[in-house]
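[1] how would this look folded up:
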Amino acid sequence: MTDQDLFYLLALLKVDGVGDIMAKKLLTHFGNAEAIFKAKTNLIAAIDGVGSVLLKNLKDNSVFEKANQELEFIKSNNIKVSFFQEEDYPDRLKHCIDSPVLIFSAGNINLKNKKIISIVGTRQVTSYGMEFCRKLIEDLAPLDPVIVSGFAYGVDIVAHQLAMEHNLQTIGVLAHGLNQIYPKTHKKYVVKMEENGGFMTEFWSSSNPDKENFVRRNRIVAGMTEATIVIESADKGGSLITANIANDYNRDVFAVPGRVTDKYSQGCNDLIKTQKANVLTSAADLVYILNWDIENKPKTVQKQLFVELEPDEQKIYDFLVKNGKELLDIIALQCDYPIYRISGILLNMELKGVIRPLPGKLFEAI
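    Just a heads-up that it's a prediction; the model follows:
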């Protein structure tokens, strides 16, 4: 993308009434941003959703001055700019209808052929949450995932720190421009973050960390990653918004369960209860559901030898071997056992290591 292309894109995004969806619609129709500004009014008016107010705003020349100022900031600070139609734009984010037209980044970010996950949660992270996050990232480290979070207090900064400790690439998605760091106490992490990873944002240098920007930031966190993990959350919070966005984007969501009496497990427990998230008890759950083990090597699953099964257990095991993953209700029906009895049988089989439970009351033979 040339400086001229970027200049007109910046100007377009500064036009009142032009959000990401409208900008993409106009760019798709006219080919590039410069052509939009030079197009005849009647041609622009023919685009669905364009009204008289937007037509008037497109004639506001002040957007060019603002675009020039931002372009100077980008060039003088060695900011990388990714356009949604170009190859270097985060691949998964491209497929989100409301993704940013432009992403600004700093550091050494490389997302090619990478496993990318986001880890989010409460700003009041507990020792339980920190320990789970530590173990999770430690166990995932051999797979070299990219760890994405929001660089905020609590779970976010813990995830970034642990990723850096294990030499994993980590990306902080910011709710403001790249001319500042929020919170200020996290400035001490910036240099190390940028050495192997860095920062991304859709916001200009003129943007402050306003409340509404954090919600917009969350869609990038959810959209650019393969899965979103909620470590801890109260019954309300930004991490639950991220989880809901991830669900809307058809991404996998995982939540760490906790005691029903723990304030910062309520949000996670609710996500699991309402089937908006998979239960996450260890890195193995994530690896299995995302098929990461299958991607890296042929999956070799051997039946455990010398495990003695009761006749009813053997019947269920043979059924699962033959039919693959099945719902608890179907297993009960086909094997002719009442639900109250089969639940106990399946638990015993799970403890013997011959079956495993899956999300949605599914079971499969090992």
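[2] use CA for all of it now, contacts and neighbours both
    OK.
[3] how near is the spatially most central residue of the chain to Ile157?
    Among the residues of the chain, the one closest to the centroid is Ala222, at 2.8 Å (CA atoms, centre = their mean). Noted for Ala222: a distance of 17 Å to Ile157, by CA to CA, to the nearest Å.
[4] what do you get for Phe73?
    27 Å.
[5] between these two, which has more neighbouring residues?
    Using other CA atoms under 10 Å as the criterion, Phe73 and Ile157 rank with Ile157 on top: 20 against 16.
[6] ok, that one touching Phe151?
    Yes. Ile157 is within contact range of Phe151, at 5.3 Å (criterion: CA atoms under 8 Å).
[7] which residues in the protein form strands?
    Under the criterion DSSP state E, the chain contains strands at 80-83, 102-107, 116-120, 146-149, 170-173, 197-201, 227-230, 252-255, 278-279, 326-327, 355-358, 362-365.
[8] pull the residues that contact the fourth one.
    Applying CA atoms under 8 Å, 6 or more residues apart in numbering, the contact partners of strand 146-149 are 111, 114-120, 156-157, 159-160, 163, 168-173, 221, 225.
[9] just the buried ones from those?
    Buried subset of these (neighbour count, 16 or more other CA atoms under 10 Å): 111, 115-120, 156-157, 159-160, 163, 168-173, 221, 225.
[10] which ones are touching Val63?
    Counting by CA under 8 Å, 6+ apart, Val63 touches 11-12, 14-15.
[11] which of the residues you listed fall in helices?
    Counting by DSSP state H, the contacts of Val63 place 11-12 in helices.
[12] and of the contacts of Val63, the nearest to Gly177?
    Lys14 (14.7 Å; CA to CA).
[13] if we can go back for a sec, and the residue nearest to the centre of the chain, how close does it get to Val215?
    Here the criterion is CA to CA. By it, Ala222 lies 11 Å from Val215.
[14] how about this one, so we can line them up?
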Amino acid sequence: MKNEFLLRLSLLKGVGTFGKQRIYQFAKKHQRWQFDSFEIRLLAQTTKPNDWNEWTADRLYEIKKNHRYLTIEDKEYPESLRHVPTPPLVLFYKGDLTLLNQEHLAIVGAREATDYGYHVIQKLMPELVKRGFVIVSGLAKGIDSFAHQFAISNQGKTIGVVGTGLDICYPKASGNLQIEMSRQHLVLSEYPNGTSPAKFHFPMRNRIIAGLSSGVLVIEAKKRSGSLITAQQALDYGKDVFAVPGSILNERSSGCHQLIQDGAICVEKPQDILDSYDLWNKIH
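    Coordinates of the predicted model:
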């Protein structure tokens, strides 16, 4: 009953993320897992109509039949994600769920990455994989895809977090990579099958990347970019942020330089990450 309630709540339209979090916290506190649509509106503090009553047992059965998923109440749910302000109530997944129990490092950066970004990842990845990091990124073109691909080619493991249903490959250029990761690694989403990409999905996706990882490494990012949103979320969650410097003549490095000026750890070699990570673990 608890997991079915959480699945239903995660699929609910007409209530935002914070409203769903309020409903979940109330249900958990009172160990009550049955509500009607009027109570849902009251708890969400909204007058908007919602589709709570449309999620019948038959509709939920279809979702359960066609998806593998974790709820925030499952013991396999990643502990680090429980502590972000609005954790996903449900994670749909394809692949190896045991990867959630390992050490995670996020790598994010420009979609229009240059050869410099490619070679930076090529240089850093062998030691990061050897150290035991599972590499987390967003399966976007550019730095994200490079990070996944180099993790795999160095016999490491990787997790992709997407802003669509798991039956959709976006961008299409990442399709073969996403299919391979769904079989041999892990792909996560908080959206059910059939969910198309939408602009607001990607900042939400980024909070999962930041929340799941112990640190976030930024390679080639402009001052206004999704990568900097991820880095800021990581800082808000108390995670380490690493940034690779680049040319002052290339605007793709301006965001990384801003992060370094703001206190991010400057990365020139793998050891810059490994030293900080070991120190972070000792403190915590």
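[15] picking that back up, kindly supply the ChimeraX command isolating those of the contacts of Val63 of structure 1 that are buried.
    A single ChimeraX command selects the buried members of the contacts of Val63 of structure 1 (16+ other CA under 10 Å):
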select :11,12,14,15
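[16] adding distance to Tyr89 of structure 1, write the contacts of Val63 of structure 1 out as CSV.
    Output for those, formatted as CSV (distance: CA to CA, whole Å):
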residue, distance to Tyr89 of structure 1
Ala11, 20
Leu12, 19
Lys14, 21
Val15, 23
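[17] and of the contacts of Val63 of structure 1, the nearest to Ser127 of structure 1?
    Lys14 (44.0 Å).
[18] now the closest one, nearest residue through space, not along the chain?
    Distance criterion CA to CA, 6 or more residues apart in numbering; nearest residue to Lys14 of structure 1, sequence neighbours excluded, is Val63 at 5.7 Å.
[19] how close does Asp312 of structure 1 get to Glu326 of structure 1?
    Distance from Asp312 of structure 1 to Glu326 of structure 1, by CA to CA: 17 Å.
[20] burial check on the residue mapped onto Val216 of structure 2 from structure 1, number of neighbours?
    By TM-score structural alignment, Val216 of structure 2 lines up with Thr228 in structure 1. Other residues within reach of Thr228 of structure 1, judged by other CA under 10 Å, total 30.
[21] any idea how far Leu111 of structure 1 is from Thr228 of structure 1?
    Using CA to CA, one gets 16 Å for the distance from Thr228 of structure 1 to Leu111 of structure 1.
[22] now Asn218 of structure 1
    Distance, Asn218 of structure 1 to Leu111 of structure 1, by CA to CA: 18 Å.
[23] one step back: look at Asp312 and Glu326 of structure 1 and report which has more neighbours.
    Between Asp312 of structure 1 and Glu326, counting by other CA under 10 Å, Glu326 is the more crowded of the two (18 against 13).
[24] circling back: what touches both of Ala222 and Val215 of structure 1?
    Thr242.
[25] can you tell me how far the residue in structure 2 sticking out farthest from the centre is from Asn3 of structure 2?
    In structure 2, the residue that sits farthest from the middle, by CA atoms, centre = their mean, is Phe38; the gap is 32.1 Å. Using CA to CA, we find Phe38 of structure 2 at a distance of 21 Å from Asn3 of structure 2.
[26] one more: Lys222 of structure 2?
    41 Å.
[27] and what of Val161 of structure 2?
    Val161 of structure 2 sits 22 Å away from Asn3 of structure 2, taking CA to CA as the criterion.
[28] same check on Leu128 of structure 2?
    Between Leu128 of structure 2 and Asn3 of structure 2 the distance is 36 Å, computed by CA to CA.
[29] of these two, who's got more company?
    Higher neighbour count among Leu128 of structure 2 and Asn3: Leu128, with 21 against 17, using other CA under 10 Å.
[30] corresponding residue for the more buried one in structure 1?
    In structure 1, the residue matched to Leu128 of structure 2 (TM-score structural alignment) is Leu140.
[31] next up, the contacts around that match.
    Contact partners of Leu140 of structure 1, counting by CA under 8 Å, 6+ apart, are Ala283.
[32] map Ser182 of structure 2 across to structure 1 for me.
    By TM-score structural alignment, Ser182 of structure 2 lines up with Glu194.
[33] Phe150 of structure 2 now?
    The pairwise alignment with structure 1 assigns Phe150 of structure 2 to Leu162, based on TM-score structural alignment.
[34] contacting residues for that match?
    134, 137-138.
[35] please apply the same query to Ala33 of structure 1.
    5, 8-9, 12, 27.
[36] I'd like to know which of those residues are buried.
    The neighbour count (16+ other CA under 10 Å) marks 8-9, 12, 27 as buried among the contacts of Ala33 of structure 1.
[37] lovely, talk soon.
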